[in-house]
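Visitor: Sharing a model that was predicted from the sequence below.
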Amino acid sequence: MTKYKILYTEDDETLAFLTQDNLEQNNYEVTHCTNGEKALEVFSKEQFDICVFDIMMPKVDGFELATAIRKINTDIPIIFLSAKTLKEDRLKGLRLGADDYLVKPFSIEELLLKIEIFLKRTNKNKNSEKELFKVGTYCFDPKNYLLNNDTEKIILTQRESELLKYFLENKNIVLKREEILKSLWGDDDYFMGRSLDVFISRLRKILANENGISIENLHGIGFRFVAK
């Protein structure tokens, strides 16, 4: 069986040993680096399936590392592990393109679940590279985050694209907020919920002039993507 490859950064030797050991016991191949500079060097030479980064590291911190990684690869999942608990730090990580942010001390079971979710999502995207959707007058290419018609081309963010694709796969169905968040990003906490509202607001603006297309807000429940 092919092992998924994880690039893992952590400068705490004890935590790094325990985390790497648990990941390897769950059949992952782990490359561990103690600083962001080494991790970036390794990433540029090898292929990985997912990144798990500490933030507070010597030489190049996790935020700088993620920024550099995103310039090389826009799709690989990135999970931050950090003792930094401030809302601003978490939001900064997500804005830099991270897929999730776990606060130390974290449970290895939660980390394993996150990794499994993001790898499944990545594989699903790879298997649907040529999948296109019709959205009103638009053609939607989820692989390339692209909405285009005869007059304009709109580039969505990765998360906006994932959300629109999820809506289209479940159109005219009532979807609970927590169901959307857990299905797409593995978490339904406050910060993810606020981000979801932002993504939905932007999609509504983009599709505002499309006849028969709307995103209904069902108070206290969730949303319904209406496509007549």
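Guide: That came in fine, so what should we check first?

Visitor: Every contact and neighbour count from this point should use C-alpha atoms.
Guide: Fine.

Visitor: show me where this protein has helices.
Guide: 13-25, 36-43, 62-72, 87-95, 108-127, 158-169, 177-185, 190-206 (DSSP state H).

Visitor: Of these, give the one that comes closest to Phe140.
Guide: When the helices of the chain are compared by CA to CA, helix 158-169 sits nearest Phe140, at 8.5 Å.

Visitor: dropping in the other structure now:
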Amino acid sequence: MSDKVLIVDDDPAVYKLLEKVMHSNDLETTVADSGLAALNLLKNHSYDIILMDVMLGDMEGFEVIKRIRGQGDQTPVMIVSGRNEDYDSLYGLSLGADDYITKPFRPLVLGAKVKALIRRNKNQILDSSELIECGPFSYNTSTMRFYKNGEEIVLSSKESSLMLLFIKRPNQVFTKDMIYEHVWGNSIAIDDNAIMVYINRLRSKIEKDRQKPAHIVTVRGLGYRFIP
């Protein structure tokens, strides 16, 4: 599976060039042409590196980095900027960026930097990872990534919380009260429909047939059980 790159840049000429460089290095790309678009993508998708422009139409790239790190997202960030002031690079690094390269850049240098940063980050994750394995499923609590038979399944934050609850305690029956308290942090005013929506979303991602679930099964009158 190819490593994934999120390109955050609002200049088509630049992001098309960045895509070309990434593709030549066997990397998958997704483009966000604004800071808000990038933040929305990061809510439901994971990437191996983010290439961040500083000057965006809706907010500075520095603000995007602040928000990413404020949410606990440790995805490597490389600033790709047309501004060549030392202040920008130092400020970006102080906010949590991992590297900085200025435009115009040399494609070979950029490609090498990106691959090195991805490799370094993966080695750090392997050193500190906590992997929960259960049947064909595994969950890395350091990266919050979930896999079935070695293939990553992208989960939203609440889907991730729900799946972690299940995979930590296979075969246990969870009432809706227990699920609501764990995922939403509050056992008052439980919304059964909300729980059912997320159960169905998980089933659509991990079951062969969502209508005949083999892993997340309903225990009539009680709640749900995860069978790995």
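Guide: Looks like it came in fine. The structure presented is a predicted model; accordingly, all values stated were derived computationally and were not measured.

Visitor: How alike are these chains, TM-score-wise?
Guide: Once the chains are overlaid, their TM-score stands at 0.54 when taken by TM-score structural alignment, normalised by the length of the first structure; 131 aligned residues with a CA RMSD of 1.7 Å.

Visitor: re the thing from before, using JSON lines, lay out the helices of the first structure together with mean neighbour count and distance to Tyr101 of the first structure.
Guide: Output for the helices of the first structure, formatted as JSON lines (neighbours: other CA atoms under 10 Å; distance: least, CA to CA, whole Å):
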{"stretch": "helix 13-25", "mean neighbour count": "14", "distance to Tyr101 of the first structure": "16"}
{"stretch": "helix 36-43", "mean neighbour count": "18", "distance to Tyr101 of the first structure": "17"}
{"stretch": "helix 62-72", "mean neighbour count": "18", "distance to Tyr101 of the first structure": "11"}
{"stretch": "helix 87-95", "mean neighbour count": "15", "distance to Tyr101 of the first structure": "6"}
{"stretch": "helix 108-127", "mean neighbour count": "15", "distance to Tyr101 of the first structure": "10"}
{"stretch": "helix 158-169", "mean neighbour count": "18", "distance to Tyr101 of the first structure": "15"}
{"stretch": "helix 177-185", "mean neighbour count": "17", "distance to Tyr101 of the first structure": "11"}
{"stretch": "helix 190-206", "mean neighbour count": "14", "distance to Tyr101 of the first structure": "10"}
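
Visitor: Take these and write them to JSON lines, including distance to Asp141 of the first structure.
Guide: Converted to JSON lines, the helices of the first structure look like this (distance: least, CA to CA, whole Å):
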{"stretch": "helix 13-25", "distance to Asp141 of the first structure": "34"}
{"stretch": "helix 36-43", "distance to Asp141 of the first structure": "28"}
{"stretch": "helix 62-72", "distance to Asp141 of the first structure": "20"}
{"stretch": "helix 87-95", "distance to Asp141 of the first structure": "23"}
{"stretch": "helix 108-127", "distance to Asp141 of the first structure": "11"}
{"stretch": "helix 158-169", "distance to Asp141 of the first structure": "9"}
{"stretch": "helix 177-185", "distance to Asp141 of the first structure": "17"}
{"stretch": "helix 190-206", "distance to Asp141 of the first structure": "15"}
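
Visitor: Quick one: closest of those helices to Asp49 of the first structure.
Guide: helix 108-127 (7.4 Å).

Visitor: Just want the most central residue of the second structure.
Guide: Per CA atoms, centre = their mean, the C-alpha nearest to the average position across the second structure is that of Ser46, at 2.4 Å.

Visitor: and that residue, how far is that from Gly82 of the second structure?
Guide: 26 Å (CA to CA, to the nearest Å).

Visitor: right, and Val8 of the second structure touches Gly35 too?
Guide: Yes: counting by CA atoms under 8 Å, Gly35 is a contact partner of Val8 of the second structure at 7.1 Å.

Visitor: shared neighbours, these two?
Guide: Common neighbours of Val8 of the second structure and Gly35 are not found (criterion: CA atoms under 8 Å, 6 or more residues apart in numbering).

Visitor: Next, find the distance separating the nearest residue to Arg90 of the first structure once chain neighbours are set aside from Ile55 of the first structure.
Guide: Leaving out its chain neighbours, the residue that sits closest to Arg90 of the first structure by CA to CA, 6 or more residues apart in numbering is Tyr101, at 6.5 Å. For Tyr101 of the first structure, the distance to Ile55 of the first structure equals 10 Å [CA to CA].

Visitor: Next: Lys45 of the first structure.
Guide: Counting by CA to CA - Lys45 of the first structure and Ile55 of the first structure are separated by 22 Å.

Visitor: now Val135 of the first structure
Guide: 39 Å.

Visitor: can you check Asn26 of the first structure too?
Guide: On the measure of CA to CA, Asn26 of the first structure and Ile55 of the first structure end up 24 Å apart.
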